[in-house]
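K.L.:
sequence unknown, structure follows:
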């Protein structure tokens, strides 16, 4: 019996597998596709944007440079590791197709930012992301089996069994990371609720005989939106038809040409279709991320339109949050209710991302209401504060879990604090443990063992920029669990450590 079976070998499933493998769990990943490669995962159709928060996660697990190398971005995107101040972003993104000016992002207004080797954004593709994660998973002893389609799930108080054809795979826990049409979600009986679609979207690789009629980049029009990507023949479209044309129909050349003409307002001609797929802006979320011994992460737990590139990044956040908590539960040293904090912390984040997607759809609607909202949004993002607000949402800097702490840093993604000897927080997190950084002179955080020290890495000394802190406790997912001023509060620190890391020795 494995500790954990993960269904789905996409980026979220593989990242979670790496987290669990790093923590010493036995992990089996089941993937229905027989091969990892696909035109939908390679460039250009598999292109995705990774946010600053996601790139921090790769950095903290020693996978940032392999990822940058995989897409040939070592020189262009690698941040200056010795910078003293946070640099403005090179690309700030968009809201409903309305582009942001990166020069208007006020990085000093973003909460608790420090320079980090991780870039603020990276355009990559799914094939590269999955290759880096699969290699890491293999190093950690994760078993990945492809061509396996799960058809049934049975669970009891002791474990869960995934059935596929004549085979059965037993584990103590099972996690569905199998996408927006999740089989695990359906088989385990999760409630999936939300809003119905307003548009049908298309991504396609086609030959256009008169491409000069189409403007590059994002183009919000009175009848929808089209996107002309940098790669030749790569287009996206959004047609406000109420989601009438879904994936059950294969888009034909005539249909794609008609939609492109309608949303672009041109008589452009599509002469050949190499690949095309449709999607909608249906926004749905499970009411909980756990049913007994079955959990969900990524698109299996929440779906929405791809506007703003939030789906993959939210899924990676799910995997980081769940991984260490599930591992602690497997090993028997989790504090009471730790695993339930996964839903408690990530469900509100998912709900907020769905609303962010809905807001963009509302602004894109090809009617007088949508046009009015667009005018307001354009005025707002023309200001420094407006641009900074939208960028904060897109970068992941807005995320703060409600952990009950009084310090404004508690619950946020930890800044990459650096000691004067050059040691960075990110360097200390590569083994998957939590980290206690002590900047005080008397080192009050050292003390007798209470059961959680083996799961926390301790580092002490003056910091290059301590942000006015005396000490900080960081969970394995990079979330600040406790922060104190110049005189560390030993009692409060130990209460926080026991809450998140358990007060018992590993049995």
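P.N.:
Great, that's in hand. It should be emphasised that the depicted structure is a prediction, and the values quoted were computed from it without experimental measurement.
K.L.:
alpha carbons only for contacts and neighbour counts from here, please
P.N.:
OK.
K.L.:
which secondary structure element contains the residue nearest the centre of the chain?
P.N.:
With distances taken as C-alpha atoms, centre = their mean, residue 313 lies nearest the centre of the chain, 2.1 Å away. For residue 313, the host element (DSSP states H and E) is helix 311-331.
K.L.:
same thing with residue 436?
P.N.:
Using DSSP H and E, residue 436 maps to strand 434-438.
K.L.:
before we move on, back to that, now for the closest residue in space to the residue nearest to the centre of the chain that isn't next to it in sequence, how many residues are close by?
P.N.:
Closest residue to residue 313 apart from its sequence neighbours, by C-alpha to C-alpha, 6 or more residues apart in numbering: residue 54 at 5.9 Å. For residue 54, the neighbour count with other C-alpha atoms under 10 Å is 26.
K.L.:
likewise residue 122?
P.N.:
Residues lying near residue 122 (other C-alpha under 10 Å) number 23.
K.L.:
tell me if it really is in a helix.
P.N.:
No: Residue 122: not assigned to a helix; according to DSSP: H, G, I helix; E, B strand; the rest coil it is strand.
K.L.:
host element of the closest residue to it other than its chain neighbours?
P.N.:
What sits nearest to residue 122 in space, not counting adjacent residues and going by C-alpha to C-alpha, 6+ apart, is residue 50, at 5.2 Å. Applying DSSP H and E as the criterion places residue 50 in strand 47-51.
K.L.:
list the buried ones in that strand?
P.N.:
Buried residues in strand 47-51, defined by neighbour count with 16 or more other C-alpha atoms under 10 Å: 47, 48, 49, 50, 51.
K.L.:
do the same with stretch 269-288
P.N.:
Buried residues in stretch 269-288, counting neighbours by 16+ other C-alpha under 10 Å, are found at 269-270, 272-273, 276-288.
K.L.:
try this one next to it:
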């Protein structure tokens, strides 16, 4: 008797990365099931920084009104290893290069969009077993109504740093042990006006504090002396003592609303795909949380993976397209790991590093330095290797937001990519032959005629759903690429 298939893709983990993958798949008509352990979205303080490439990608789908409504923003001040002076910029016409947004708010927004696209979200479902064969994936989950089985052709593990999917599916990892220990507490402050502000370094470590108008604050401490036992549950007394040790003064705290412990333990899976199982976000990579890069990197995973899965399901294109997920995202993650390690090395409070910190404080505001380091932190330097062609420097790069005169009037890139479909832009006078080739895949692509100035001085461009340029008319292999990624033409 054939097995009943519950969805085309099962997503394990309903955090922001899992919900993004689900929403993107649902947008493209894929039948998706999300299994989430938690009964509801958690409001505990987590990531609250989204960097430029994540912001730009979210804007192109209109996922967050605040993102879509902010354009032409000035460069935003940021830090590198706690040293102020870095300026992160974005191209003209793009949203603000840094968006402060609570992870819980983003998660709720993405879940609402996923539900609107017909995604099924099952909460209080804890996945316990994952198995796969050549035809599909099967998961077992503890639910409010007992153990249940679910199956699908593909599965995405977005279930966090303690990923059950990663463990059960047998993903090998490269790890490095913790060398530092850190505490984070959302606390009620007895005297908010006397709390430290921002990043405070002493010879004994770091204290980072952000206060709120309601008298609460989020305090983080960083201790380089020795890594703590991550299994030990943190207490308010421990946080008080650690702040006192580093600052050599008390910061009165009356209540702990939430406490957690973290370190620079690093783990990256050796592949982001094993057969029909994919990992995204913290399930695939864990690194020291400095520079606000963790959530944005997971968002990048989600945008890269979802459209490929959707078209693999729809066209049967399979391995040639799906293999590009690991090919493109793992190098990005490895660069983030190197970046966070460099910052941590610079943060060590040893006096012999003071001249180096002074040098960074002087050069960070310099335009070329800010562009180089800011481009890495904000992921705007990311280049996608699949389809990359040396005949054109634009292939693999993100298409900046700009205006085009089309048959419908004046439209920008953000509007043209809103539906999440691949986009063929061709010039009305010089690009018709390329549009004719693409016509065979019109059921997959959105083809738009551009009048006036040629897009990026090319006769035609093929833009992936995630905003990266897959092909330009400088190359002649359009039909081969379309066939490889989207199957037979009609």
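P.N.:
Done, it's in. From a predicted model like this one, the values you see are computed outputs, not experimental measurements.
K.L.:
quick check: TM-score for this pair?
P.N.:
TM-score of the superposed chains, computed with TM-score structural alignment, normalised by the length of structure 2, equals 0.90; 472 aligned residues with a C-alpha RMSD of 2.3 Å.
K.L.:
thought the residue nearest to residue 122 of structure 1 was touching residue 125?
P.N.:
No: assessed by C-alpha atoms under 8 Å, residue 50 of structure 1 is found out of contact with residue 125, at 9.4 Å.
K.L.:
what about the alignment partner in structure 1 of residue 436 of structure 2, which SS state?
P.N.:
With TM-score structural alignment as the criterion, residue 436 of structure 2 lines up with residue 447 in structure 1. Secondary structure, three-state DSSP: residue 447 of structure 1 is coil.
K.L.:
state the distance from residue 447 of structure 1 to residue 494 of structure 1.
P.N.:
Distance of residue 447 of structure 1 to residue 494 of structure 1, computed by C-alpha to C-alpha, to the nearest Å: 10 Å.
K.L.:
same thing with residue 285 of structure 1?
P.N.:
Per C-alpha to C-alpha, residue 285 of structure 1 is found 36 Å from residue 494 of structure 1.
K.L.:
kindly list the longest helix within structure 1.
P.N.:
For structure 1, the longest helix by residue count, based on DSSP state H, is helix 340-364.
K.L.:
quick check: the strand holding residue 436 of structure 1 aligns to which part of structure 2?
P.N.:
Under TM-score structural alignment, the counterpart of strand 434-438 of structure 1 in structure 2 spans residues 422-426.
K.L.:
starting at the chain centroid, how far to stretch 405-419 of structure 1?
P.N.:
19 Å (C-alpha atoms, centre = their mean, to the nearest Å).
K.L.:
show me what that stretch is in contact with.
P.N.:
Stretch 405-419 of structure 1 is contacted by residues 53, 112-116, 397, 399-404, 424-426, 460-466, 474, 478-484 when judged by C-alpha atoms under 8 Å, 6 or more residues apart in numbering.
K.L.:
at 7 Å what do you get?
P.N.:
112-116, 399-403, 424-426, 461-466, 474, 478-483 (C-alpha atoms under 7 Å, 6 or more residues apart in numbering).
K.L.:
I'd like to know which of those residues are buried.
P.N.:
The neighbour-count test (16+ other C-alpha under 10 Å) marks 112-116, 399-401, 403, 424-426, 461-463, 466, 474, 478-483 as buried among the contacts of stretch 405-419 of structure 1.
K.L.:
ok, which stretches of structure 2 are helices?
P.N.:
Taking DSSP H as the criterion, structure 2 contains helices spanning 16-27, 52-59, 65-68, 103-116, 164-169, 236-247, 294-315, 319-347, 354-363, 367-377, 413-416, 432-438, 478-486.
K.L.:
any chance of those helices in TSV, plus distance to residue 405 of structure 2?
P.N.:
Putting the helices of structure 2 into TSV (distance: least, C-alpha to C-alpha, whole Å) gives the following:
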stretch	distance to residue 405 of structure 2
helix 16-27	26
helix 52-59	20
helix 65-68	21
helix 103-116	30
helix 164-169	47
helix 236-247	58
helix 294-315	27
helix 319-347	32
helix 354-363	41
helix 367-377	30
helix 413-416	11
helix 432-438	16
helix 478-486	24
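K.L.:
pick the most buried one from those helices.
P.N.:
Comparing the helices of structure 2 by mean neighbour count (mean count of other C-alpha atoms under 10 Å), helix 16-27 ranks first with a mean of 29.
K.L.:
show residues contacting the match of strand 434-438 of structure 1.
P.N.:
Residues outside stretch 422-426 of structure 2 that contact it (C-alpha under 7 Å, 6+ apart) are 432, 435, 445-450, 459-465.
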